[in-house]
Structures are given as structure tokens and as C-alpha cells.
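> heads up, no residue letters with this:
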């Protein structure tokens, strides 16, 4: 960045200091966001060489922070200290699991109101469903 600014100044094109600093700060990667925020909040009026020296010292600190994070990174992570989840009351006593609900459906002795057959309901009656489909029976069960 400074090389481009120097080439432009050699060609006789002067870049205002604030524009150069703004361009440098905008081109920084996201890891420098704290540095940029501090620079803008404190209204620092530095020259480009001073800004570059500040960025070099900030870069050393950013690399230190990343190294600490990399040391703690592991591939297999297990939570420690917490017991396995289960059904527990506040006192630590285990609660019995809920019993399974019985299967819902007609009992073998159930009589169909439509065909008087055993073991099924009217809504599952094959004769009723066939008559309903052919139009011999209305929805409420009254015959035509």
C-alpha cells in the first residue's frame, strides 16, 4: 500500500494523508477490527509511516492471541463435570419413566354400527367406505 502511495507521489500526484489512512484501515482483515475501532474513536491524526509502525505492533499482539486460541483447540471435545441427562427431581432422585401408552384401536369384540361385523369401527368398515365412495351413503351415515 505504501509502495503505491510512493509511486503516485513520485509521479506528482499527492494523496491527502487522511485518504491514505482511510484506505489502509479499510483494507485490513477482520482480525484488526479492534485496532481500527480504537484508532477511529481516539481521533488519531498520524502519518502513514506512523500508522504502519502501529499496525506492526498490533500484528504482533494479534498473532499472540491467535496462538493461544490454537493451543486450546482439540479435535475431540467432551463435556466434563456434568452428569448424564436423565429424569431427575430437584433432590437428585430418579423419576420413573412414563409408561408406554396402550395401542389405540378397536378390541376384537367391538361391533361395527354399519355392517354389524366384529373387530372394526364404522370409519374402518370396508363395506361403509365402498358405499360412501359409490354415493349410496351420505357422510353422516344416513342411507339414500
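Received the coordinates, thanks. Values in this document were obtained by computation on a predicted structure and should not be read as measured data.
> alpha carbons only for contacts and neighbour counts from here, please
Fine.
> where do the helices of the chain begin and end?
Ranges of helices within the chain are 2-10, 17-26, 33-41, 48-72, 126-134, based on DSSP state H.
> put this next to the previous one:
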């Protein structure tokens, strides 16, 4: 997944790949399926993935999709807030910096 792409479309596509593997008689266990999806996410989702893994959250793939969409929405809300830092440089009176 590319940074900035919608997570919903990506996860749905990954779920389709997992279903295709199942049809080809190579099913992935639920935990491995979630790991594959989480590892395919860009770096901006690392905090969400870390929380998911640390709390050992037991969710289905559709529930994981909902959680990731919520995380994406929260990231968009927080990215609009910016901080401006102003630093006053010490200058000598004769104009030399």
C-alpha cells in the first residue's frame, strides 16, 4: 500500500487475495491473515499495528478493516494540526549575525 492511499480499498483487496488462496486449497489461518494485512501497511500505521499486536486483539478480518479505517480517520484529523516554532536569533547591533 502506498502512503496516503485509502486503507479500506487496500484491506479489501488483501482479503480477496486471502480468499483466492483459500479457493486454491491454501488457506491461511486467521492470525496469519491478519499479520499479512498488517505488515502490508505503510509506516504511518505502525503505531496502530503496535497497539493491535501488544493488546493481542482477537478480531475478524472485517473488524480489523473497521479498526484500520478508524485509525486512518484519526490520523487525518491529527495531521491537520500543526505547530509553529519561532526562534529569535541573537543579533549584534552592527548587523553581523
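That came through, no problem. All figures in this text were calculated on a predicted structure; none of them were measured in a lab.
> before we move on, back to that, looking at the helices of the first structure, which is nearest to residue 82 of the first structure?
helix 48-72 (20.4 Å; CA to CA).
> re earlier: any idea which of the helices of the first structure gets closest to residue 83 of the first structure?
That would be helix 48-72 among these, by CA to CA, at 23.5 Å.
> now do the closest one and helix 2-10, the angle between them.
Calculated by axes from the mean of the first three to the mean of the last three CA atoms, to 10 degrees, helix 48-72 of the first structure forms an angle of 170 degrees with helix 2-10.
> tell me the buried residues in helix 48-72 of the first structure?
Using 16 or more other CA atoms under 10 Å as the test for burial, helix 48-72 of the first structure gives 48, 51, 55.
> again with stretch 38-48 of the first structure
For stretch 38-48 of the first structure, the neighbour count (16+ other CA under 10 Å) marks 39, 48 as buried.
> before we move on, back to that, tabulate the buried residues of helix 48-72 of the first structure (JSON lines), appending distance to residue 34 of the first structure.
Shown next, in JSON lines, are the buried residues of helix 48-72 of the first structure (distance: CA to CA, whole Å):
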{"residue": "48", "distance to residue 34 of the first structure": "19"}
{"residue": "51", "distance to residue 34 of the first structure": "15"}
{"residue": "55", "distance to residue 34 of the first structure": "12"}
